[in-house]
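Enquirer: heads up, no residue letters with this:
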C-alpha cells in the first residue's frame, strides 16, 4: 500500500466521518514519532489517538527512584542511569537533586558501560538503573552475562522491568474505552507479534504492529480503522518483526530473569507484569523487590494520562506549572512521555 495509495489513505483518514474511534499506542517511541510527524493534524476529529503506558520512565514508581537515591548516597556505590530518569522525582528528590548534594550519580549512554567502569574500579559497586520493557531486558541480561563471565562482583542492577500484555489488559478492563491498539514495534521485535494474538482474542480488539515512520503510522491507523469492532492482529513491520520474535534474545532474558508482579505508576501492582532476577543471580540485585510505594506529586494527573482517561492538556498543571523545563510529573520529564510530546508539538 505504501506509494501511490498512501495519498488516498491519508485523504480517507482526514475525511473520516463515521463513529468515533479511539486508538492507543503503547510505545513511547510511537508517541514521540506521532508528534514529530504531525500525525494528529492529518486525522479526522473522529479519530482519537491516545498515548498509553508505553514510556518506561513514566510508569516507574517513586519507590524505585527513592531506592536509587539511597544507593547513590553510599560512599562505595555509584548509580548509573540514562538521561531521562535522572530528572524524575522520588518522594523527596530526584537523582539530579542527589547528585547536586554530592551523591555518586553518572549518566551513561549504554548499560554496558557498567561492566567497563566496574572492571576498572573494583573498590566501588556500580548499580545500573535497569528501567524498561521487553525491549531493553536483553541488554540488561547481556550486562549480567558479561559480569558473570568476567567474575565481577561489583556490578548490580536495580530493576524496574515491565511487560506489555498484562498492562494492556489492565487498561482495557479499567475503563480505557479503547477500540484498537498500535502494538509496540520495538517490543514485538523481541517478543514476536504472536504475543498479542491471545490478548486480541480475549479482549475482542484489533492490534496492528507498526514501524515508526510517518507513512507506516498512517497505514497502521488506517488498518485499525478498518478492523474496528473485530479482533485480530496484523504485522505491518515485517522488515523487523516476525511472529516468533528474537529467539536468542528471549533465551538470554529467560536465563537471568523470571516473571513477577510489578507496580506501575498510577495503576498499582499488576499481576505477572514484570521481570525480576532469578534467585541464582540475586547477588547482582541492588534491592529491586517490593519497591511498590508511589507518591504522585500534588496536582499531577499522570495516573489518568497514562491509561488514556484524560489528555495531557486536560491536566490543570499542563503548560502552566508543568513544562519540560520545570517538569512536575514523569510524563513531562521523559522525551517519550505523552505530556512532553503534547507540549512540544502544541497538541490540544
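Expert: Arrived safely. Note that the coordinates shown come from a computational prediction; the quantities given were computed from them, not determined experimentally.

Enquirer: alpha carbons only for contacts and neighbour counts from here, please
Expert: Will do.

Enquirer: Now do the helices in the stretch 1-150 of the chain.
Expert: With helices called from DSSP state H, counting those that start in this stretch, the stretch 1-150 of the chain shows them at 4-15, 28-36, 62-72, 95-100, 113-120, 137-150.

Enquirer: For residue 341, find the nearest of those helices.
Expert: Among these, helix 28-36 comes nearest to residue 341, with 6.1 Å by C-alpha to C-alpha.

Enquirer: name the helices or strands packed onto that closest one?
Expert: Contacts defined by 3 or more C-alpha pairs under 8 Å, 6 or more residues apart in numbering; DSSP states H and E place helix 28-36 against helix 214-227, helix 338-345.

Enquirer: put this beside the first:
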C-alpha cells in the first residue's frame, strides 16, 4: 500500500534509530513536543519512544481540538440543545466529552435534546433541508484542517437560502498556540515544561502551509519540523530536530514533503477568509486565554452565526474535579500522573476530554501503553 507500508518498515526504523543514537549528545536531554495528537498515537502505537535513546523525550502537547475546547463552550452547546429547541449536530468525538457536573451531549440527548452525530458539514446541511420548521445548529470544532468545510457549508447555506441553519464556531489556530506554550509562565506550583523543539502538525499544515510557524521559531528560537503521521515520519522528524538543536539552529523544516508545501492550500485559505476572521482572544482548555488563536464568523454572515442568533447564558463552568487533562495538555503531566487515569477514568467512563477523543493523550496511553502506565503507578505506590 503506497505511502503506508513504506513508512512502517522495520529495517528503516532500526536504521533511523541508530542515526538518532549517534547524533543525540549523551551529555544533554532533548525534549520534543509533538503538537498533534495523531503523532502521540503514532509514538505509542509503534513504540517510537522505545526506539530512541532515553535522553530523547517526547512531550505530549495540546494537539487535540476536542481536548482543548474549554468546558464553557461545551456547556453552551448543551444549552443550545436543551434550552433553545434546536437540532444540534456535531462530530462523534464531542458527544461524550463531560462538561460541568459531567453533563455531556449524549446525556443531554438522553434528557430529550435533539442531538445528532454527523460525519460532515454536508450531513448537517441535509438535516436543515429535511427539517425546514426547525433550527439546525452545527457545533463546529477543529484546527485549520476542518475549518474549510465549515466555511463551505455557510456559503452553501446562503446560496440555498437555508435560513434555519447556523454554526456554533469553535475553530482554533495552531501557530498562536505554539507561541503561547513557549512564552506562557508556569502555573502556580508547577515546574515549567521544557521544550527544545516541536513536531509540527501535518494535516493542519497541508491547509495553512509551513510558513506560519516561522515567526514562532525565529522569535522563541525553537526549531519546528512539520512531521507526517507514520512512525518513520516521526523518527525522521525527531532526527531533524536533534540536528537543529545540536547546531544551534531554530528554523522551520518540512519532513512531510509528500503532502505539505510552504504556502499550503490557497483555495481553502481564501474560502475561510471570506467567511471567518480572527477573534481577539479565545480560551483553550489547559492554556487559558490565548490572543488571536481562534476564528469567528464575519458580520456579513452573521445570520449563520449561532452565537448571534441565540442568546447564550453566561456560565460558571468547571472541570471534573481531580482531572489532570489541563496539565496534560500543557505538557506538564503525563496521563499516568493523574489519579483518575485507569481507575475512575476509562474510555467507557471518561472524566475528561483527553480520554474521550481519538487523538487524546490519555486515550493513547490507555490503548497502547496501558501496561506501562500500570507499572508506573505500582512503582509510585
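Expert: That came through fine. Please read these numbers as outputs of a predicted model, since none were measured by experiment.

Enquirer: Can you tell me what residue 345 of structure 1 aligns to in structure 2?
Expert: In structure 2, the residue paired with residue 345 of structure 1 according to TM-score structural alignment is residue 368.

Enquirer: no no, residue 118 of structure 1
Expert: Aligned partner of residue 118 of structure 1 by TM-score structural alignment: residue 128.

Enquirer: pretty sure that match is in contact with residue 122, am I right?
Expert: No. Residue 128 of structure 2 lies out of contact with residue 122 (C-alpha atoms under 8 Å); the separation is 9.8 Å.

Enquirer: For these two, indicate the residue with more neighbours.
Expert: Legend: neighbour count by other C-alpha atoms under 10 Å for residue 128 of structure 2 and residue 122, higher for residue 128 (23 against 15).

Enquirer: residues touching the aligned partner of residue 89 of structure 1 in structure 2, list them.
Expert: Superposed on structure 2 with TM-score structural alignment, residue 89 of structure 1 falls opposite residue 98. For residue 98 of structure 2, the contacting residues are 71, 104-105, 320, 350-353, by C-alpha atoms under 8 Å, 6 or more residues apart in numbering.

Enquirer: Three-state assignment for residue 309 of structure 1, please.
Expert: Of the three states, residue 309 of structure 1 takes coil under DSSP: H, G, I helix; E, B strand; the rest coil.

Enquirer: now the equivalent of it over in structure 2: how far from residue 33 of structure 2?
Expert: Under the alignment by TM-score structural alignment, residue 309 of structure 1 pairs with residue 332 in structure 2. The spacing between residue 332 of structure 2 and residue 33 of structure 2, counted by C-alpha to C-alpha, to the nearest Å, is 11 Å.

Enquirer: So these two - more neighbours on which side?
Expert: Using other C-alpha under 10 Å as the criterion, residue 332 of structure 2 and residue 33 rank with residue 33 on top: 26 against 20.

Enquirer: Tell me the residue in structure 1 aligned with that one.
Expert: Match for residue 33 of structure 2 (TM-score structural alignment): residue 24.

Enquirer: I figured its match hits residue 53, correct?
Expert: No. Applying C-alpha under 8 Å, one finds residue 24 of structure 1 not in contact with residue 53, separated by 9.5 Å.

Enquirer: quick one on the thing from earlier: could you double-check that the match of residue 309 of structure 1 sits in contact with residue 192?
Expert: Yes. Residue 332 of structure 2 is in contact with residue 192 according to C-alpha under 8 Å; the separation is 7.3 Å.

Enquirer: re earlier: would you mind checking the contacts of residue 98 of structure 2 for buried ones?
Expert: In terms of neighbour count (16 or more other C-alpha atoms under 10 Å), the buried residues within these are 71, 104-105, 320, 350-353.

Enquirer: ok, those residues vs residue 142 of structure 2, which is closest?
Expert: Nearest to residue 142 of structure 2, judged by C-alpha to C-alpha, of those is residue 353 at 13.7 Å.

Enquirer: Quick one: map the closest one onto structure 1.
Expert: So, by TM-score structural alignment, residue 353 of structure 2 is matched to residue 330.

Enquirer: give me every residue that touches its match.
Expert: Contacts of residue 330 of structure 1 (C-alpha under 8 Å, 6+ apart): 57-59, 88-89, 302, 337.

Enquirer: any idea what residue 89 of structure 2 aligns with in structure 1?
Expert: With TM-score structural alignment as the criterion, residue 89 of structure 2 matches residue 80.

Enquirer: OK, contacts around its match?
Expert: Residue 80 of structure 1 neighbours (C-alpha under 8 Å, 6+ apart): 105-108, 114, 126-129.

Enquirer: Which of the residues you listed are still contacts in structure 2?
Expert: Using both residues aligned by TM-score structural alignment, their matches' C-alpha atoms under 8 Å, structure 2 keeps these contacts from these: 105-108, 114, 126-129.

Enquirer: which of the helices and strands packed on helix 28-36 of structure 1 is buried the deepest?
Expert: Comparing the helices and strands packed on helix 28-36 of structure 1 by mean neighbour count (mean count of other C-alpha atoms under 10 Å), helix 338-345 ranks first with a mean of 23.

Enquirer: Lovely, talk soon.
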